[in-house]
Structures are given as structure tokens and as C-alpha cells.
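[1] based on what follows, work out the 3D shape:
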Amino acid sequence: MSAWVAAAVFSVGANAQATPVIKERGGLYYLAPGYTAADVANFYWRSLNGWSEHPAEMAKYYQKDGVYALAYAPVDDFPNVGFKRANKGRQEMTDYFTNFSKQLGNLRYSDPKTWTLLQTTQKGTYVFEYSSDGVIRATNKPYQQRFIAILRMAKDGQIQSVREYWDPYVALRDFGLIKKTQ
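    Sure, this is the predicted structure:
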């Protein structure tokens, strides 16, 4: 475990406010100064939740040159599926999630009040554990995934970067790209 991650784990909902301080400016979203870890969780959740129906909304929570990285994306073994390890900038994020919205539908993330936060000592850095449920459009079968994300907030109140970890086996299996052996 990195030196900047403390051993303490607690529920994000423990200090959750009823309404996080989210400001809209020029069609983009920002957290107002003085936000809490619960506010960051809610802000990140808002960026994720429903991207399968509205993929262009996600990037509005990120800095212009923000990064959304998928550390375990199986790009080497499945180059034609559309996986990317890093999406840099709002347009690249929008393009990526627009492409994947053709494959995933009704994607909903667990309530941020139920997320686990691993406390860090690095200012502006948050580590969340959460899950999602959705539907694979081609088969109408359910898709469920668990995540751990390392999120860095910028001083302006937008997301600077996210490095998300998920189980590629679940995605590859559920999308029919690999099959279990007997």
C-alpha cells in the first residue's frame, strides 16, 4: 500500500451533506471551495451515473486537459473493441464514452453514500470503491461491475484525473469476448 494511503476505511455517507456545493459555470461543473470527501464522491458519481444515455455530460466535470484512465483495460489483447487505457481531455472522454454507450445501457452507479473511501494523506486525492449495474445492449443481459478509483481534484474544483480499476474478466465475459472453459 502506498505511503499516501492510510489504513483507515470509512463509508463516504458518514459525513454526507444533503446537497453538495456544485456550481455550474459555462456549461461545466465545479465544486465550491470547502468541499468534503462526501461532496467529491457525489460530484464524481454525478459525472458517472447515466453516462450510457448521456455520454457528453461526463466530461463537464473534468478540467479541459483532465484524464480518465482505465488501468486494466485489455487493449493489447482486444484492440478492436474500443478499450483505451487513457482518455485525455474532454473531447477524447466524450468520444470514448459515446462509443461505449452503444454497448452499455441504463448504467447506474451505486449511491455515493454507500461508497467506501480509503483515506489518503495527499491533499486533493481520494480513493473510492463502488459498483455499477447496467444492461448490455446487444444481448439485453445484465452487466455488473466493481471499481476502485483514484481521483485527483484540481484547485478550480473540477476533476483533474481519475484512474479507475475494474475487473476486465467480467467485461470480456459479459460482452461475449471470452468464454468459460468446462
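[2] going forward, measure contacts between C-alpha atoms and count neighbours the same way
    OK.
[3] which residues of the protein fall in strands?
    Listed in chain order, the strands of the chain (DSSP state E) span residues 5-11, 22-25, 28-31, 62-70, 86-88, 104-109, 116-120, 125-136, 141-153, 159-166.
[4] for comparison, sequence B:
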Amino acid sequence: MPTPTEVLQHGLDLLLAKDMPGFIALYADDAVMEFPFAPPGAPQRLEGRRKVHDYLIDYPSNIDIHEIIDVNLMTTTDPEVIVAEFTARGLMVAPGTPYQARYIAVLTIRDGRIQHYRDYWNPMLATGQITGWETA
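    Presented below is the predicted three-dimensional model:
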């Protein structure tokens, strides 16, 4: 059974490869994905792999990630919970503008599958108010 750190690292590799079906397959059937800082109109909580699929499947059509850097994975006192901090760089596809975002995520990974993913990202990136390069 892969460790939570191995599952997350594999997930980042799949995101970089734009293999969204592979990335989505890492989620448990009853997985929950949360976005505590989601802007108005964007989902704050997705329940079940089907909802995660619908949310993520077209991700590369919107944001073309070229690199994932500054990855810092931290274990917790709960062996199923890890905290990930990383930067994704690439392009916002529609306007063709540079994209850079610092992500902090808290994940619960059970039996080799993502059970819970809480993503603390900057909602101003989604609204176009900033590109992420301003904070680099």
C-alpha cells in the first residue's frame, strides 16, 4: 500500500502530465474535496468521486500547468493526514496569461486513496484580479 506522501507525489506527477483520469482515480468513491476560500459562485464542497471528476476533468483546458515546484510535504500525528505546500506555474489557457499559484492542501489518504482534500488556494486567481506572479 502506498504511503500518503507517495500518493500525493504521484498525484502531482499526474497533474503535471495532464492525466486527469489518472489523478481522479486516486480519489475514493466517497471522497470529499473542499475549497474553504472559494469565490462566490464556485463550489466550496464536492462529495463523491463523480463530483470530483466533473470538477477536475477539464482542468488542463483552463490552466496549463508547466511545472510544480517548491514542494513541501509534512506528516502529522495522524498517519493518514498530510499537509502539502507547493507552487504550480503555467498558463491560464483562455487569455494565455502566466499562471502561478501557491497551494496549501490538507489531505486524508486512506488505503491508498484520497479520502478528503481541503485546498487552501487564493480565490483572487480564479477571478483574474491577480495572476499569481505578483506574489512570487
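[5] work out the TM-score between the chains.
    Scored against TM-score structural alignment, normalised by the length of structure 2, the superposed chains reach a TM-score of 0.79; 131 aligned residues with a Cα RMSD of 2.5 Å.
[6] circling back to that earlier point, I'd like the strands of structure 1 laid out as TSV, including distance to residue 95 of structure 1.
    Formatted as TSV, the entries for those read as follows, by distance: least, Cα to Cα, whole Å:
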stretch	distance to residue 95 of structure 1
strand 5-11	32
strand 22-25	22
strand 28-31	17
strand 62-70	12
strand 86-88	9
strand 104-109	14
strand 116-120	29
strand 125-136	19
strand 141-153	21
strand 159-166	17
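[7] to residue 50 of structure 1, which of those strands lies closest?
    Distances from residue 50 of structure 1 to each of the strands of structure 1 were compared using Cα to Cα; the minimum, 5.6 Å, belongs to strand 104-109.
[8] give the contact list for residue 61 of structure 2.
    When the contact criterion is Cα atoms under 8 Å, 6 or more residues apart in numbering, the partners of residue 61 of structure 2 are residue 93.
[9] how close does it sit to residue 119 of structure 2?
    For residue 61 of structure 2, the distance to residue 119 of structure 2 (Cα to Cα, to the nearest Å) stands at 20 Å.
[10] looking at the strands of structure 1, which is nearest to residue 37 of structure 1?
    Each of the strands of structure 1 was scored for nearness to residue 37 of structure 1 using Cα to Cα, and the closest is strand 125-136 (7.3 Å).
[11] which residues of structure 2 does that closest one align to?
    For strand 125-136 of structure 1, the aligned range in structure 2 is residues 81-92, judged by TM-score structural alignment.
[12] spit out the contact partners of residue 120 of structure 1.
    Neighbour list for residue 120 of structure 1: 4-6, 126-127 [criterion: Cα under 8 Å, 6+ apart].
[13] no wait, residue 61 of structure 1
    Counting by Cα under 8 Å, 6+ apart, residue 61 of structure 1 touches 28-30, 43-44, 47, 158-159.
[14] out of those, which are shared with structure 2?
    Conservation of the contacts of residue 61 of structure 1 in structure 2, assessed by both residues aligned by TM-score structural alignment, their matches' Cα atoms under 8 Å: retained contacts are 44, 158-159.
[15] of those, just say which sits nearest to residue 84 of structure 1.
    The shortest distance between residue 84 of structure 1 and any of these, using Cα to Cα, involves residue 159 and amounts to 19.0 Å.
[16] from residue 45 of structure 1, how far out is that closest one?
    When Cα to Cα is the yardstick, residue 159 of structure 1 and residue 45 of structure 1 sit 12 Å from each other.
[17] neighbour-wise, which of these two wins?
    Of the pair residue 159 of structure 1 and residue 45, residue 159 is the one with more neighbours under other Cα atoms under 10 Å, namely 29 against 19.
[18] that one matches what in structure 2?
    Under the alignment defined by TM-score structural alignment, residue 159 of structure 1 is paired with residue 114 of structure 2.
[19] ok, now residue 173 of structure 1?
    Taking TM-score structural alignment, the alignment pairs residue 173 of structure 1 with residue 128 from structure 2.
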